[in-house]
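J.: coordinates only, no sequence provided:
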């Protein structure tokens, strides 16, 4: 073959390659589908003191970006008791797979046991919490990355403020994964954070982007085993503002249609994603191979930033996940693939507070309850969260809503206010009387 023919052949090959790359390149993922990268850290510092939060380790001693496979986990040398994590790190991990000799030879636990999480045979909680009290009606599990200290602090100062939450039938807990080898300072920091706030649950899988399915299934597991009597499980990301006063209002007002909807044990409420094409481009962060998922489109599913589950759905999805092959896109697997397998139907959520809606609200061009919302979109700014929370408190202060829904089942005849006494001093005495 002469040089001219060879050059033409090479040009044709390159042209075909370019056409192929263009054809497989997908458009950017919808904003609603974006999943927060677990390696990202919380930004800015909304108003309020941060002196009550232990300071994180310096970045030089922080987390290393994980490149492990999803099933390369860290095995603990012992099972800690509640709130015990500061001394876990010594002799816990080896230099390679993170499996200490004392556990490497153990027989894997059978599927369905308390030490089984999907394909992880020796799952345990590095940090755990007591089971839900009988008066908890809604368990809110916030998916957070280890380094997202500021995001957790902001949530504790706003919509999960203890002085408010403790007067409602809600409970808020943060979920994180393992810190990885050579990150003892981060583990000690988590121990101090949990000792101070008592609201962390930590699994012994690596806290990595492609391990979020483990965290999601851990949420289903914890609810199923320690809070199964509750009416709802809410799964929410740590960069979303949740309108907890609006949820409490729904629970407390039988005349609202949302009240009966939230009592459905088969509820799976979210913003539905439909006709989402599988990303195949090598340049896409969400690239999925044909081996991982062979079809062109995903089934309809819930974006993981905010999902409300009824207890029967939690049970079905958890049992299905325990038998399922691991797939790293957690919301697609759990609320799409497994939801189809278990005949769990999605109830579309009508309204989210988008970025433009937040802007209009804070500029006085919209009302907090026109229309009412349960969640903002992801990546809300700290100052926006603080401002919306203050607006919610101002709204609470005006009508002192009381209803038996705020009392435990054993004291259904009593009513309790949703007004946080530590924040609204004028309502404190009234609240104390109503709770007595």
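T.: Cool, the structure landed. These figures come from a predicted structure and were not determined experimentally.

J.: contacts and neighbour counts: CA atoms only from here.
T.: Will do.

J.: specify the local secondary structure of residue 23.
T.: helix (DSSP: H, G, I helix; E, B strand; the rest coil).

J.: that one: how many residues sit nearby?
T.: For residue 23, the neighbour count with other C-alpha atoms under 10 Å is 10.

J.: can you check residue 303 too?
T.: Residues near residue 303, counting by other C-alpha under 10 Å, number 22.

J.: so how far is residue 29 from it?
T.: Per C-alpha to C-alpha, to the nearest Å, residue 303 is found 11 Å from residue 29.

J.: how about residue 103?
T.: Remark: distance between residue 103 and residue 29 (C-alpha to C-alpha) = 41 Å.

J.: what's the answer for residue 191, then?
T.: From residue 191 to residue 29 the distance is 36 Å (C-alpha to C-alpha).

J.: quick one: which of the two has more around it?
T.: Set residue 191 next to residue 29 and count neighbours by other C-alpha under 10 Å: residue 191 wins out with 22 against 16.

J.: can I assume the more buried one sits in a helix?
T.: Yes. Counting by three-state DSSP, residue 191 falls inside a helix.

J.: where do the strands sit along the stretch 301-436 of the chain?
T.: All strands of the stretch 301-436 of the chain, identified by DSSP state E, counting those that start in this stretch, fall at 306-309, 347-348, 402-403, 416-417.

J.: please compare the first structure with the one that follows:
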């Protein structure tokens, strides 16, 4: 292969050197793109390369997901919190999540449930920088007055940005002072720490809102039909269910053992070949009493970096089963918007703030009716 050469007849030497240097800098400094999310079908294929001819070769051709660098700051955080009960830094796998009562609330709304007993608490998983997502959710499905006669409470859960914590924190605190709907602890907000974020919500219920009837854990990139959830599954006119959790249920799924994916779970972190049944992470609902039980049992077992799978492990430890819901209510894939179809679902995944704001006026339009 011919070497790269910078040559231009009559071009000033100094300018030529500057341009060559800039080119080489961009060539070296440009980061590799992260592996994009793939469908569960591909995940199943790559978690078992022998299941299809040529799949192992396909897997080797995919660049590795570089989770090591993303976790370097988390290692420092672990060292700061280390106690004799924790594994030492030398024996702990980089993907092993450290759950500690040393995480403190940076932002909190401890008085939200003092005057009310909410029927439904919406916990929305966001990152500190997700200002547009939070604003869109407040104006759409996160509106606390969306279901007449039903007490709904909305809270956004977040951690500390791993690189821009201080400047973002000022913005987050200002946003919190306006809306009073953000809860934050001082763990790093990374994909690996999604489990910590969900457990923060379970802790908040246990300590500040134990009288909540139901809790909905929702990602920030979903469409959520709260009215249909309440009327079809939760039934506010009936006594609250106990030990209840439902959503899109996964059964007999295997941990992803390839570093090519951000869903990678090494055997050192989770040695079993399959997960217990669990509800898919984009959105699931559980009873308030079960949220408190999950918070308690999570302090007694080893935590893994896959949040939804870990909640299933907690249920297995508690001896509680997930509850089947009618097929098609919880969609972990995106489906094309159509009002009458969306009026009879609970969750649809992969809706950004712009698209959510675009479809919402039509979804709320009372003049356009659907056949029952």
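T.: Perfect, thanks for sending it. Keep in mind that what you see is a predicted model, and the values were worked out from it rather than measured.

J.: quick TM-score on the pair, please.
T.: The TM-score (TM-score structural alignment, normalised by the length of structure 2) is 0.69; 296 aligned residues with a C-alpha RMSD of 3.6 Å.

J.: circling back to that earlier point, so which of the strands of the stretch 301-436 of structure 1 is nearest residue 245 of structure 1?
T.: Ranking the strands of the stretch 301-436 of structure 1 by proximity to residue 245 of structure 1 (C-alpha to C-alpha) places strand 416-417 first, at 11.2 Å.

J.: residue range for the closest one in structure 2?
T.: Strand 416-417 of structure 1 lines up with nothing in structure 2 when matched by TM-score structural alignment.

J.: show me what that strand is packed up against.
T.: Other elements packing on strand 416-417 of structure 1 under the criterion 3 or more C-alpha pairs under 8 Å, 6 or more residues apart in numbering; DSSP states H and E are strand 402-403, helix 428-435.

J.: closest one to residue 202 of structure 1 among the ones you listed?
T.: Proximity to residue 202 of structure 1 (C-alpha to C-alpha) singles out helix 428-435 among these, at 33.6 Å.

J.: what helices and strands are in contact with that closest one?
T.: strand 416-417.

J.: centroid residue for structure 1?
T.: With distances taken as C-alpha atoms, centre = their mean, residue 143 lies nearest the centre of structure 1, 2.7 Å away.

J.: who's in contact with residue 199 of structure 1?
T.: By C-alpha atoms under 8 Å, 6 or more residues apart in numbering, residue 199 of structure 1 lies in contact with 129, 172, 173, 174.

J.: try 7 Å this time
T.: Listed by C-alpha atoms under 7 Å, 6 or more residues apart in numbering, the contact partners of residue 199 of structure 1 are 173, 174.

J.: translate it into the numbering of structure 2.
T.: When structure 2 is aligned by TM-score structural alignment, residue 199 of structure 1 is paired with residue 181.

J.: what stretch of structure 2 does the lengthiest strand in structure 1 fall on?
T.: Secondary structure of structure 1 per DSSP state E: the longest strand is strand 170-178. Using TM-score structural alignment, strand 170-178 of structure 1 corresponds to residues 152-160 of structure 2.

J.: have a look at how far, on average, that stretch is from structure 1.
T.: In the superposition with structure 1, the average deviation recorded for stretch 152-160 of structure 2 is 0.4 Å (mean C-alpha distance after the TM-score superposition for structure 1).

J.: these two touch, right, residue 434 of structure 1 and residue 403?
T.: No. Applying C-alpha atoms under 7 Å as the test, residue 434 of structure 1 and residue 403 come out as separate, 10.1 Å apart.

J.: so which of those two has more stuff around it?
T.: Neighbour totals were compared for residue 434 of structure 1 and residue 403, and residue 403 leads with 18 against 13 (other C-alpha under 10 Å).
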